[in-house]
Structures are given as C-alpha cells and as structure tokens.
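A.B. asks: Let's see this in three dimensions:
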Amino acid sequence: MPLTRGAWVDVCRSWLPQADDVFATLVAEVPWRADQRQMYDRLVAVPRLLHTYLIGEELPHPVLTDAREALSEHYLPELGEPFRTAGCCWYRDGRDSVAWHGDTIGRGSTRDTMVAIVSVGDPRRLQLRPRGGGESISIEMGHGDLLVMGGSCQRTWEHAVPKVAHAGPRISVQFRPFNVF
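C.D. replies: From the prediction side, this is the model:
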C-alpha cells in the first residue's frame, strides 16, 4: 500500500507458519528484559519487554530463521541487503505500548530502508501517521501477520502501538538490515 513521500507498507495476513508454536517458544526461551528510558528529567519503565538478536545470533525458532531468509530474498532487489537483526517486543497486555516514533537511529535517518514486523499472539493495532501531522492509518496486526514498512517510511512517517483497555499477550519480531534501529 503506497503512503506518501516515498513511503509504503506491505501487509500479508497469516503469513507466518506455526504461529502458535513460535509464540510459545518466544515466551519460554527469549531472555526478556525490562528496560528504562530517560523521559525529560526522570527514568521511566519501557511499557513492554525487550530482546534483540544481533547479527550472527541464532533465533529461538527455526520458523523465524526461515522467515528472515524469505524476507531477505524477496526484498533484496529493492533493499540491496539482507535483514540481519531481530528485535523482539512482548506486549504483555493492553497496558503495554510503544509511543509514536520512526526507526531513525542509524541509516534510517538519512536513507530509505525497511523494517519487517511479524506479529504473534493477540491482535493489536499498529498506527501510522505522517511525520509532522496528518491523518493516521490503523492496521490491526493479527496472529502470524507480516507488515513491512519500506521506502522513506522511517523518516517521513511515524508508527505506534497504543495502549488499549483489554488485550492479551502479543509478541512482535522486527527484522532489520544492518545499522537500522
């Protein structure tokens, strides 16, 4: 789906095979950590659990390794390189969230890139809006769904997973090329 300013998203429903098994493995085997971030004059808890698999680290489920390889092969002509890292976020319930942001640390701040997100667990809404204001787009990410943000999306659009009144656990795995955060 084209957005504006050279940004686009691809959405593929029920893309990940064995989503139930992947979810259970991620819950049990990922070394989850709680993190804190500086917000103005104080440290606050990040409202989700995190872990990142760096270049060369084995992913916790072979389906995720296959997924990263398939995404790398499919998007290589446009991206020009493979997906190398896998960031994991565990949204334990509706209170866990991520605020509006773009992945603009590293190369994403100056060049077109891609971030591929696989979602397992309870459905949650991912919102996108043009940086600087404009109408937002809401995409519900279901169990096994894939969303790829590409082109200028990280620089010209922001995305968020807002808090909701009721939600079960959801885990997202974000595949990124080298030096995109």
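
A.B. asks: hey, let's count contacts and neighbours off CA atoms from now on
C.D. replies: Noted.

A.B. asks: Buried residues in the helix ranked longest in the chain, which are they?
C.D. replies: In the chain, assigned by DSSP state H, the helix with the most residues is helix 62-79. For helix 62-79, the neighbour count (16 or more other Cα atoms under 10 Å) marks 63-64, 67-68, 71-72, 75, 79 as buried.

A.B. asks: Heading C-terminal from that helix, find the next helix or strand.
C.D. replies: strand 85-91 (DSSP states H and E).

A.B. asks: the longest strand in this protein is where?
C.D. replies: Ranked by number of residues, the top strand in the chain under DSSP state E is strand 42-53.

A.B. asks: and it with strand 85-91, angle?
C.D. replies: Angle, strand 42-53 to strand 85-91, by axes from the mean of the first three to the mean of the last three Cα atoms, to 10 degrees: 130 degrees.

A.B. asks: now the strands for this structure?
C.D. replies: Counting by DSSP E, the chain has strands at residues 7-12, 33-39, 42-53, 85-91, 98-101, 115-121, 124-130, 137-141, 145-151, 157-161, 170-176.

A.B. asks: Only the buried residues of the first one, if you could.
C.D. replies: Put plainly, it is strand 7-12. Neighbour counts over strand 7-12 (16+ other Cα under 10 Å) mark 7-9, 11 as buried.

A.B. asks: what residue of the protein is the furthest out?
C.D. replies: Going by Cα atoms, centre = their mean, the residue of the chain most distant from its centre is residue 41, 27.9 Å out.

A.B. asks: Please give the structure of this sequence too, so both can be compared:
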Amino acid sequence: MENLDLFSPLAVSGEWLDIPDGKLFWAPNFISAIDADDYFHRLSAGLNWQQETIRMFGREVLQPRLQAWCGEAVYSYSGLTMYPAPWTPDLLAIKSACEQVCYCRFNSVLANLYRNGQDYMGWHQDNETELGPQPTIASVSLGEGRRFVLKHLASKQKVEFNLQSGSLLVMAGTTQQFWSHSVPKTQRFKNPRINLTYRTIC
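C.D. replies: Okay, here's the model as predicted:
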C-alpha cells in the first residue's frame, strides 16, 4: 500500500475550484487504481453495511443504498441516529491523506455502498447543525464510477463530475448553504461502488 502523505503527487495532484457561492477540490487520481481496488475489496468485506430507514415527507422509507458509520461521534439526520463503529486501518489511512489536502481534522466517516445503478442518493444538502456552518466534506470514491451532480439552489446552475475509482471531491466553504447534490440512479449496468464521506461532527 502506498503512503499517501503530504508530499505524494497523488495527494496534491488535484485543484481547488471556485464556483458561485462555494468551493470544491477535485483530484480524479487521488488514489492509484491498484490501491483503490484493494481498498474497495477490503472495505466491502470489512464494514458492517446496513440498509437504514429514514423519515421522508412524513413517512419512513428504506434508503436506496447500504451505509456504515465509523469514527468518534454520533450522527443524526432525517430521523436516523447512527452510532459509530471503530475506525479501521484503511479508513484511517485515507482519512489522513484527505486531512492533508483539506487542512482540517475529520472525526467521522459515512460510507455508502451503491450495489448497482438503481441505488442512488437523492437531492440534499449536508447542512445538519452538528456539521457546523461551513462544513468541509471529503468524498472518496472506490469501485464503479458514478455521476455526481451539484445544483445551485437559486440559479439552478449545475456542475457535474464523473466520480471514478480513486477520485477525491471536497465540498467546502459555503457550498452546503447554496448548493444541493445527488448521485442519480441509472438504467445502465453498474458494478458496486463505495463512497467514503469524511466529515467533522462538532
């Protein structure tokens, strides 16, 4: 396994992107293809994946993906309270690399497992109070590539990324105040994908 430290070209190969009312960091080759594949297989087998129930529009529904919550803090959203499992060595290694890019410390990670193209993430903002007023969220993709879309709440401008295995997308600044984001479902055949979203619970 390579050492993703501050001086690794993979840790600094991306760039900060200024968008209206927000800030993004994009590194399509943050982790090498070989290491990303290794991480994907170990995390697929090693995390306690669950299909959780959340409250939407006054009723309880199963989320269209599997999740695991790890780290040091309890997290609540949409009527769901998640208690953390311990960090794994792989999650800590990736966390350290993300922290060196973002210049902040993350204390938790929400892992999402998209089993196929019908698993998705609906439009939402990561703006819960415990994330703070301007949260920095680092999203690492492993496995199958998926389309990721951001939409400005006022202007409806859209920004899209193809999140391939090993890529890193960071949402920072006022992004969560002014933009929503989603991983749309698709009719195309898709293999499983893991998305690690590192965050700080205040």
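
A.B. asks: coming back round to it: as CSV, the strands of structure 1 with distance to residue 22 of structure 1 would be great.
C.D. replies: Written out in CSV, the entries for the strands of structure 1 read as follows (distance: least, Cα to Cα, whole Å):
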stretch, distance to residue 22 of structure 1
strand 7-12, 17
strand 33-39, 19
strand 42-53, 15
strand 85-91, 12
strand 98-101, 22
strand 115-121, 8
strand 124-130, 17
strand 137-141, 16
strand 145-151, 13
strand 157-161, 21
strand 170-176, 10
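
A.B. asks: Between those, which one is closest to residue 59 of structure 1.
C.D. replies: Closest approach to residue 59 of structure 1 among the strands of structure 1 is made by strand 42-53 (6.8 Å; Cα to Cα).

A.B. asks: Where in structure 2 does that closest one fall?
C.D. replies: Aligning strand 42-53 of structure 1 against structure 2 (TM-score structural alignment) gives residues 59-70.

A.B. asks: Give me the distance from that stretch to the chain's centre.
C.D. replies: Remark: stretch 59-70 of structure 2 is offset 14 Å from the chain centroid, using Cα atoms, centre = their mean, to the nearest Å.

A.B. asks: what do you get for stretch 120-135 of structure 1?
C.D. replies: On Cα atoms, centre = their mean, the centre of stretch 120-135 of structure 1 falls 11 Å from the chain's centre.

A.B. asks: again, but for stretch 98-118 of structure 2
C.D. replies: 4 Å.

A.B. asks: same question, stretch 41-57 of structure 2
C.D. replies: With Cα atoms, centre = their mean, you get 13 Å for stretch 41-57 of structure 2.

A.B. asks: buried sites along it?
C.D. replies: Buried, per 16+ other Cα under 10 Å, within stretch 41-57 of structure 2: 43-44, 47, 49, 52, 54.

A.B. asks: Likewise for stretch 152-162 of structure 1?
C.D. replies: 152-162.

A.B. asks: now stretch 140-151 of structure 1
C.D. replies: By neighbour count on 16+ other Cα under 10 Å, the buried set for stretch 140-151 of structure 1 is 141-151.

A.B. asks: With respect to residue 19 of structure 1, which of the strands of structure 1 lies nearest?
C.D. replies: strand 115-121 (6.1 Å).

A.B. asks: contacts for that closest one?
C.D. replies: 16, 19-20, 22-23, 71, 141-150, 168-177 (Cα atoms under 8 Å, 6 or more residues apart in numbering).

A.B. asks: What is the corresponding segment of structure 2 for that strand?
C.D. replies: Using TM-score structural alignment, strand 115-121 of structure 1 lines up with residues 137-143 of structure 2.

A.B. asks: which residues touch the closest residue to residue 43 of structure 1 other than its chain neighbours?
C.D. replies: In space, and not counting its chain neighbours, residue 43 of structure 1 is closest to residue 37: 5.4 Å by Cα to Cα, 6 or more residues apart in numbering. Shown in contact with residue 37 of structure 1 (Cα under 8 Å, 6+ apart): 43-46.

A.B. asks: related to what we said a few turns ago, okay if I get the buried residues of stretch 140-151 of structure 1 as CSV plus distance to residue 90 of structure 1?
C.D. replies: Formatted as CSV, these follow (distance: Cα to Cα, whole Å):
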residue, distance to residue 90 of structure 1
141, 14
142, 14
143, 13
144, 15
145, 15
146, 16
147, 17
148, 19
149, 20
150, 23
151, 26
